[in-house]
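Enquirer: curious how this folds, go ahead:
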Amino acid sequence: MKAPSNPWAGRFREGMSDRLVRFNTSLPIETRLFEADVRASMAHVSMLSATGLLTAEEGAALERGLGAIREDWLAGRIELDPELEDIHMNLEMLLTERLGEVGKKVHTARSRNDQQAAAQRIFFKESTLQLAERVKLLERTLLEHCKQHGNLVMPSYTHLQRAEFTSYAHWASTYVVMLDRDRTRLLDCVRRADECPLGGCASTGSSLGIDRWKTATQLGFRRPTMHSIDSVSDRDYLVEFTGHAALLMVHLSRFAEEIIVFTSQEFGFLRLADAYCTGSSIMPQKKNPDVLELVRGKAATAMGDAMSLLALVKNLTLGYNKDVQEDKTSWFSALDACMSSVDIMSDIVRTMEPVAHRMREATRSGHILATEYANYLVRRGLPFREAHHVVGELVRKAEDRGVDVSELDVSELRAAYPHFADDVRELTIEGVIRGKNSAGSCGAEAMARLYDELETLLQSPTQTRGDRTKELNT
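Expert: Below is the predicted model of the structure:
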């Protein structure tokens, strides 16, 4: 007897309308989960054989059939049937067409509810680990860039106004620290998702003698999920992921924005490689940072994906609900935005060039030594608040004369406060930077310690067990 095109045909007198078939299908969005579904089915069959729910011959036939389907899929020789509802029915139909009646036994002791949850978690673990690896590559690329250009000085900013000064490497390494938080958040999310839902069945488990630990172990999961209802209704890991993805994209967007600002003619601190810029259809002189603007735009999409998933699950009752078929739309959108943006930012960092003289020139104005003048007075016993007031008056005097505070004569400084001496002229930007060596500061010693700490973080592994033979970024 030919397998029915839907698993509930025995209950209904007529099939679904054409419009419902089109509306109900999840096939277009979930195709990339097919290979994971095949692997989960292979582990499920192995468990059924081990527990006696399949004969040795049946189990061997099913494993061979699933292996052949997987091989054909990876080679691009399988085209899924859009008339079938989802990847699971496509897989079962393919197996039945190839093996006959024994193909129908693949669904013993499972539901599409736990089958879907398992395929998603397999793909989730592998794709999230792959993203974490790509974030690590961006961190590594940026860290090497910092080391290459470690001695350059530039202004530091608050409110986008020149505030103090720092090294270029100190500025750029900020994003390494931020990105490492993103990477470890992703790994933490994978740790919580590292449980196998197979065996939860529709929602209350199975009365057949299955071994969920065997299935979980074979698929590389840490353990089976603790609760059968939670197995099929939990989407917390996707909510977590899209939240982490949104924050990662926010960090990339901030980095992109600063690069855009620093490559503008008004700043001129950075140059982008021609290969990562676009031109204008009307203005021949233009060199536009469109790729960085797209990163900013994709951050907005990722933020919307996180909110969309929260809204999707906020009022669902326990057990499986068809609403969660839509979870992949937000999940894959956020995943793809992160993958492509992290990769392009690695290319940008690898090829961009700091313009040393423009950064150094920018430190010669904006009264950028004012804070160090106040610190100079603090070292001579003046309370900081009073020192702040004294130097503030000097800045006002310099502005009235149209000069930088560092250009005032020592006699004028001494007139404002007698503890100013000739050695105030020894305050130089490079000298002050060298002296800032408390933890996290911009001095050479502090930066060396930071590099060591970041190197240690980047040596931590991101891989866990699991088959990664299929490229996930499709």
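Enquirer: from now on I want contacts and neighbour counts done on CA atoms only, so please keep to that.
Expert: Fine.
Enquirer: I87 and T263, how far apart?
Expert: Taking C-alpha to C-alpha, to the nearest Å as the measure, I87 falls 47 Å from T263.
Enquirer: please identify which of these two sits among more neighbours.
Expert: I87 (26 against 22; other C-alpha atoms under 10 Å).
Enquirer: you'd agree the more buried one is up against F34?
Expert: Yes: I87 lies in contact with F34 (C-alpha atoms under 8 Å); the separation is 5.9 Å.
Enquirer: which parts of stretch 53-65 are buried?
Expert: For stretch 53-65, burial by neighbour count (16 or more other C-alpha atoms under 10 Å) applies to 53-54, 58-59, 61-63, 65.
Enquirer: OK, contacts around the residue lying closest to R434 once chain neighbours are set aside?
Expert: Leaving aside its chain neighbours, R434 sits nearest to G443 (4.5 Å; criterion: C-alpha to C-alpha, 6 or more residues apart in numbering). Applying C-alpha atoms under 8 Å, 6 or more residues apart in numbering, we find G443 in contact with 433-437.
Enquirer: cool, and W171?
Expert: W171 neighbours (C-alpha under 8 Å, 6+ apart): S156.
Enquirer: contact partners for K147?
Expert: So K147 contacts A169 (C-alpha under 8 Å, 6+ apart).
Enquirer: give the helix, strand or coil label for it.
Expert: Under the three-state scheme (DSSP: H, G, I helix; E, B strand; the rest coil), K147 adopts helix.
Enquirer: show me what the helix or strand harbouring N375 is in contact with.
Expert: According to DSSP states H and E, N375 maps onto helix 370-379. Residues from elsewhere that reach helix 370-379, judged by C-alpha under 8 Å, 6+ apart: 164, 384, 387-388, 390-392, 395, 405-406, 419-420, 424, 427, 432.
Enquirer: of those, buried ones?
Expert: Burial by neighbour count, judged by 16+ other C-alpha under 10 Å, picks out 164, 387-388, 390-392, 395, 405-406, 420, 424, 432 from those.
Enquirer: could you also give me the structure for this next sequence, so I can compare it with the first?
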Amino acid sequence: MAKMWAGRFSKTTDKTVDDFNSSLPFDNRLYREDITGSTAHAKMLGKQGIIPQDEADRIVKELGVILKEIEEGKIAFSDDAEDIHMFVEQILTERIGDAGKRLHTSRSRNDQVALDMRLYVKKEIRNIHALILDMMQELNKSAAEHTETVMPGYTHLQRAQPVTFGHYMMAYANMLKRDVKRLENTYELMDEMPLGSGALAGTTYPIDRDYVREQLGFAAVTENSLDGVSDRDYCIELCSDLSILMMHLSRLSEEIILWCSWEFKFIELDDAFSTGSSIMPQKKNPDVCELIRGKTGRVYGALMTCLTFLKGLPLAYNKDMQEDKEAVFDAIDTVKMCLKVLKPMFETMTVLPENMKRAASRGFINATDCADYLTKKGVPFRDAYHITGQLVGECVKKEKGLGDLTLEEFKAHSEIFGEDVYHAIDLSTCVKERKSFGGPAPEEVERQIGVIGRFIEAHRAFES
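Expert: Model prediction:
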């Protein structure tokens, strides 16, 4: 099939160049956005009298038929077409003749693909946004069930201070809250309509860009035609947002991998979301979490791809920009797949509070509370710190916990200690007294749950 741009050329394109140049195998997923954009463009051409109204109507009608037939599987994507734009235009022209040839009036593939990508990315931001809020809802639910489930908090992967499982879940909910806001910001920044920029220098036709913008639901039109066709900042921003999101999912996955090991055994994954070993019959592997952790690198790679292919490009459009699609598509697909499998896996896992409490009772995670006990009775904190350190050292030698020491053993280090020390260093007390804003006290975690719940409710409207 002759190329629509073949007038200048005296030879047909070499087959290897055709294969190398073609983007249809991956940009065919833009068919809906391409047809939607073309429909709005055709309506504008007719309204402005740039092409006869009856021909604009024929184009719009047939584009609707083509869209329906693609979605019904009646039209298969052909290897003859260079990209999705040429594919749709070729079918349209074959069906309605010269009227189809008029569709591309006052338009270039440069602003056409810029439009298609923006429409697609806007749609997928809304989809991912919804999936993140769903995951936040699940974290909120789990937190509400475990506001008093004591577990060790860690620094350097060493037991540090007592927290609750609910408090832990709210940490990840707040990470995802930032991811939601980043996606909304990217959406706001990219919500400009580039069609009408032409190849790079606009057009001499009396087009109405604002009419097209309104039909397609953009907040504004791009201000500069050079920038309109060459801007892929939103691809970088999206991949950056998704990279940070995947980093958060990877960290949560790493926690779950640790927690379901026999060394921790804080949780038990459901059989439906675990896998076995080909040789070791006892194994129950957290492959879902391991794959999320591994796939994070794919999304990072998409970000580096976009940054790299753009860094040396002069204005305006260059074929390098074709590389945005596979990177962005893969990042979007990967993130959606990870979120869709993580939520039900998390929803079906079993939390094991007794194991968490048992772990919290070891490792002297109430040592800071012991020092605070002395400080509140007038001992300078550094002295209290030193005394508590000596007590921990003694406990290590005697294989005891701080709560196992006798009052006489406490008083051997400081006469300040009284019977009330046992209440002060009880793990439940340690958690419940941490009422500072953002802390793990049950009522404070409940406040955090409320904040996240209201955030989810308020931001659902973004998806509509």
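Enquirer: quick one: TM-score?
Expert: The TM-score (TM-score structural alignment, normalised by the length of the second structure) is 0.98; 463 aligned residues with a C-alpha RMSD of 1.2 Å.
Enquirer: re the thing from before, pick out whichever of the buried residues of stretch 53-65 of the first structure sits closest to E453 of the first structure.
Expert: Minimum distance to E453 of the first structure across the buried residues of stretch 53-65 of the first structure is 47.5 Å, recorded for E63 (C-alpha to C-alpha).
Enquirer: who's in contact with that closest one?
Expert: 42, 45-46.
Enquirer: and the buried ones among these, selectable in ChimeraX?
Expert: Only the buried entries of the contacts of E63 of the first structure go into this ChimeraX selection, using 16+ other C-alpha under 10 Å:
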select :42,45,46
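Enquirer: so which of the contacts of E63 of the first structure comes closest to L129 of the first structure?
Expert: Closest to L129 of the first structure out of the contacts of E63 of the first structure is M42 (22.5 Å), distances taken as C-alpha to C-alpha.
Enquirer: thinking that closest one is in contact with R64, fair?
Expert: No: using C-alpha under 8 Å, M42 of the first structure is not in contact with R64; the gap is 9.0 Å.
Enquirer: among the buried ones among the contacts of helix 370-379 of the first structure, which ones are in strands?
Expert: Among these, the ones falling in strands (DSSP state E) are E164.
Enquirer: so can I have JSON lines of the buried ones among the contacts of helix 370-379 of the first structure showing distance to L252 of the first structure?
Expert: Converted to JSON lines, those look like this (distance: C-alpha to C-alpha, whole Å):
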{"residue": "E164", "distance to L252 of the first structure": "24"}
{"residue": "A387", "distance to L252 of the first structure": "39"}
{"residue": "H388", "distance to L252 of the first structure": "36"}
{"residue": "V390", "distance to L252 of the first structure": "40"}
{"residue": "V391", "distance to L252 of the first structure": "37"}
{"residue": "G392", "distance to L252 of the first structure": "36"}
{"residue": "V395", "distance to L252 of the first structure": "36"}
{"residue": "V405", "distance to L252 of the first structure": "36"}
{"residue": "S406", "distance to L252 of the first structure": "36"}
{"residue": "F420", "distance to L252 of the first structure": "44"}
{"residue": "V424", "distance to L252 of the first structure": "41"}
{"residue": "V432", "distance to L252 of the first structure": "30"}
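Enquirer: just the buried ones among the contacts of helix 370-379 of the first structure now: which is nearest A132 of the first structure?
Expert: Comparing those against A132 of the first structure with C-alpha to C-alpha places E164 closest, at 34.1 Å.
Enquirer: nearest residue to the alignment partner in the first structure of K295 of the second structure other than its sequence neighbours?
Expert: Taking TM-score structural alignment, K295 of the second structure has K298 as its aligned residue in the first structure. Leaving aside its chain neighbours, K298 of the first structure sits nearest to A337 (6.0 Å; criterion: C-alpha to C-alpha, 6+ apart).
Enquirer: now the one you found: which helix or strand?
Expert: When elements are assigned from DSSP H and E, A337 of the first structure belongs to helix 327-351.
Enquirer: Provide the aligned range in the second structure for that helix.
Expert: Going by TM-score structural alignment: helix 327-351 of the first structure matches residues 324-348.
Enquirer: which residues does that stretch contact?
Expert: Applying C-alpha under 8 Å, 6+ apart, the set of residues contacting stretch 324-348 of the second structure from outside is 26-27, 124, 128, 131-132, 134-135, 138, 235, 239, 242, 246, 269-270, 273, 288-289, 292, 295, 298-299, 301-303, 305-306.
Enquirer: ditto for stretch 109-119 of the second structure
Expert: For stretch 109-119 of the second structure, using C-alpha under 8 Å, 6+ apart, the contacting residues are 30, 33-34, 37, 85, 190-191, 193-200, 228-231, 317.
Enquirer: mean shift of that stretch relative to the first structure?
Expert: After superposition onto the first structure, stretch 109-119 of the second structure sits on average 0.4 Å from its aligned residues (mean C-alpha distance after the TM-score superposition for the first structure).
Enquirer: what's that stretch aligned against in the first structure?
Expert: Counting by TM-score structural alignment, stretch 109-119 of the second structure corresponds to 112-122 in the first structure.
Enquirer: buried sites along the matching stretch?
Expert: Going by neighbour count (16+ other C-alpha under 10 Å), the buried part of stretch 112-122 of the first structure is 112-122.
Enquirer: dump those residues to JSON lines, plus secondary structure and distance to A356 of the first structure.
Expert: Formatted as JSON lines, those follow (DSSP: H, G, I helix; E, B strand; the rest coil; distance: C-alpha to C-alpha, whole Å):
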{"residue": "R112", "secondary structure": "helix", "distance to A356 of the first structure": "60"}
{"residue": "N113", "secondary structure": "helix", "distance to A356 of the first structure": "59"}
{"residue": "D114", "secondary structure": "helix", "distance to A356 of the first structure": "58"}
{"residue": "Q115", "secondary structure": "helix", "distance to A356 of the first structure": "57"}
{"residue": "Q116", "secondary structure": "helix", "distance to A356 of the first structure": "54"}
{"residue": "A117", "secondary structure": "helix", "distance to A356 of the first structure": "53"}
{"residue": "A118", "secondary structure": "helix", "distance to A356 of the first structure": "53"}
{"residue": "A119", "secondary structure": "helix", "distance to A356 of the first structure": "51"}
{"residue": "Q120", "secondary structure": "helix", "distance to A356 of the first structure": "49"}
{"residue": "R121", "secondary structure": "helix", "distance to A356 of the first structure": "48"}
{"residue": "I122", "secondary structure": "helix", "distance to A356 of the first structure": "48"}
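Enquirer: follow-up on the earlier one: alignment lookup: the residue nearest to R434 of the first structure to the second structure.
Expert: So G443 of the first structure corresponds to A441, using TM-score structural alignment.
Enquirer: try D180 of the first structure
Expert: By TM-score structural alignment, D180 of the first structure lines up with K177 in the second structure.
Enquirer: doesn't that match belong to a helix?
Expert: Yes: assessed by three-state DSSP, K177 of the second structure belongs to a helix.
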